[in-house]
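Trainee: Sequence and predicted structure are below.
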Amino acid sequence: MYEYDVFISYQRSGRDISEWVKNHFHPRLAEVLDNNFYRDVRIFCDDQVRTGASWAGEVRTALLRTRVLVPVCSPKYFRDEWCLAEWHSMAQREELATRQDRTRPLIYPVIFCDSQSFPGWAVERRMRDLRQWNHPFEHFQTAPAYLDFNQEIKGIAEELEELIDRAPDWRDDWPVSTPVPEPPKRARMPRF
């Protein structure tokens, strides 16, 4: 069964993007979606992975049990193997769902920065441009531009509600790709 309505996918090593997702995008989207929806809305963001849990396993399970992927796009997003695996997993699901029914977009990309260097297969999709609100700093919430950001999030939430409602029935065999984890590095012998 589905556990999450939305999976936020972003390039985690970029501090600005991580801070923006955690400080602004995720909390506002969660609040607006939850206010507008007829039931509790659940959004997966990787900061929810429990301490000590297998990060790769938790992400894989969350992706399998999510209705819609929201990638936060930046040039490095499309070079990150985890981000690409998340995008392509949902693209494969879209393809399977299309064969059974009709076209159902399950990927809702938002632009964090520089869309000029995105790959062609990504820019074929309509993307929501959030570059003018990509301020990672907490004090952005007190800026006048935050009101416009909030309005933009409301528009995103309305479109996501429709995608969530139209998501295909859950299947336990949805394809989920994950990169092969690197083997642990050998411990160096201590010097005496």
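Mentor: Received, thanks. Residues are numbered from 1 along each chain as shown.
Trainee: Please make it C-alpha for all contacts and neighbour counts, starting now.
Mentor: Will do.
Trainee: separation between Thr178 and Glu19?
Mentor: From Thr178 across to Glu19, the span is 24 Å (Cα to Cα, to the nearest Å).
Trainee: Contacts for stretch 25-32 next, please.
Mentor: By Cα atoms under 8 Å, 6 or more residues apart in numbering, the surrounding residues in contact with stretch 25-32 are Ile8, Val41, Arg42, Ile43, Cys45, Asn150, Ile153, Lys154, Ala157.
Trainee: My read is that the third one contacts Asp5, right?
Mentor: Yes - in this structure Arg42 lies within contact range of Asp5 using Cα atoms under 8 Å: 5.5 Å.
Trainee: and those two? which has more neighbours close in?
Mentor: For Arg42 versus Asp5, the count of surrounding residues by other Cα atoms under 10 Å is larger for Asp5: 22 against 16.
Trainee: That one belongs to a strand, doesn't it?
Mentor: Yes - applying DSSP: H, G, I helix; E, B strand; the rest coil, one finds Asp5 inside a strand.
Trainee: So it versus Gly14, what's the distance?
Mentor: Distance from Asp5 to Gly14, by Cα to Cα: 25 Å.
Trainee: next one: Pro144
Mentor: Separation of Pro144 from Gly14 (Cα to Cα): 26 Å.
Trainee: for the helix or strand harbouring Glu161, which positions count as buried?
Mentor: Using DSSP states H and E, Glu161 maps to helix 145-165. The neighbour-count check on helix 145-165 (16 or more other Cα atoms under 10 Å) flags Tyr146, Phe149, Asn150, Glu152, Ile153, Lys154, Ile156, Ala157, Leu160, Glu161, Leu163, Ile164 as buried.
Trainee: alright, now check it against this:
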Amino acid sequence: MSYRRANAWPRFVSETFLPMFRHWLGAELDASPRIFFDADVIETGDSWPHKLAEGIAGSKLLMCLWSREYFSSEWCLAELGHMLARREAVGNGRGAPPPLVVAAVIHDGDDLPTQLRDIQRYDIQQYANPWLAAGSPTAEELSNRVRVLAAHVANALRQTPEHDAGWSGLATEQFIELHRRRTLQRTVPSLGGDPA
């Protein structure tokens, strides 16, 4: 699950969207889905760039929740870039690439980067509200929309290629390098670096 941890979106994702998505995807697959959700698996003390890399490398597809903030996050773009590179490598120029990226728009779907226009996206922005009241008509309609989205995700999962162990190394290198660059920009003087 790829989303921008900005403003109240984490609340919407963890308390509203993810429980609905997990339920409906499980119904579609007739099995309990394994969803990498950072707040569920990255514990205090973990090297979160490594855990994030493991999560993305072990995922069959990337479920993105696109918002304006999503595209200003280096981490979200790294997750998306990794999966798009994998899609390109797996497709290898033979027809349409496999659907390794499934996107739902939760806010501002008008100004998407042009290179992503080939990805069919699913619009739920009318129902994406971090303060959505449980049991409300809007929450019920969101659940209906997520149910349809889960069917699309289940179909995409049936088309994904088998796992390649090389994906792990690529993801780890990419995420550790991004973390290293970001850390160098904010070096802590007491740890031997110059202040940023």
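Mentor: Nice, I can see it. Here the structure is a predicted model, which means the values were calculated and not measured.
Trainee: Show me what Pro130 of the second structure aligns to in the first structure.
Mentor: Under the alignment (TM-score structural alignment), Pro130 of the second structure pairs with Pro136 of the first structure.
Trainee: what helix or strand does that match sit in?
Mentor: Under the criterion DSSP H and E, no helix or strand holds Pro136 of the first structure.
Trainee: show me the contacts for it.
Mentor: Contacts for Pro136 of the first structure (Cα under 8 Å, 6+ apart) come out as Asp16, Ile17, Ser18, Glu19, Trp20, Val21, Asn23, His24.
Trainee: quick one: the aligned residue in the second structure for the last one and Pro130 of the second structure, what's the gap?
Mentor: Per TM-score structural alignment, the equivalent position to His24 of the first structure in the second structure is Thr16. Relative to Pro130 of the second structure, Thr16 of the second structure is positioned 8 Å away (criterion: Cα to Cα).
Trainee: Could you check which residue of the first structure pairs with Pro49 of the second structure?
Mentor: By TM-score structural alignment, Pro49 of the second structure lines up with Ala56 in the first structure.
Trainee: and that match, how many neighbours does it have?
Mentor: Neighbours of Ala56 of the first structure under the rule other Cα under 10 Å: 16.
Trainee: Okay, and the nearest residue to it once chain neighbours are set aside sits in which element?
Mentor: Nearest non-adjacent residue to Ala56 of the first structure, counting by Cα to Cα, 6 or more residues apart in numbering: Thr178, 7.6 Å away. For Thr178 of the first structure, there is no host helix or strand (DSSP H and E).
Trainee: correct me, but Thr178 of the first structure touches Arg60?
Mentor: Yes - if you go by Cα under 8 Å, Thr178 of the first structure and Arg60 touch, sitting 7.0 Å apart.
Trainee: Report the contact partners of Ala171 of the second structure.
Mentor: By Cα under 8 Å, 6+ apart, Ala171 of the second structure lies in contact with Ala53, Glu54, Ile56, Ala57, His82.
Trainee: Using CSV, please lay out the residues you listed together with secondary structure, neighbour count and distance to Ala103 of the second structure.
Mentor: Below are the contacts of Ala171 of the second structure laid out as CSV (DSSP: H, G, I helix; E, B strand; the rest coil; neighbours: other Cα atoms under 10 Å; distance: Cα to Cα, whole Å):
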residue, secondary structure, neighbour count, distance to Ala103 of the second structure
Ala53, helix, 24, 20
Glu54, helix, 18, 21
Ile56, helix, 24, 15
Ala57, helix, 24, 18
His82, helix, 21, 15
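Trainee: Of those residues, just say which sits nearest to Pro113 of the second structure.
Mentor: Using Cα to Cα, His82 is the member of the contacts of Ala171 of the second structure that sits closest to Pro113 of the second structure, with 16.1 Å.
Trainee: That closest one and Ser59 of the second structure: what is the separation?
Mentor: In terms of Cα to Cα, His82 of the second structure sits 11 Å off from Ser59 of the second structure.
Trainee: Mutual contacts of the two, please.
Mentor: When Cα under 8 Å, 6+ apart defines a contact, no residue borders His82 of the second structure and Ser59 alike.
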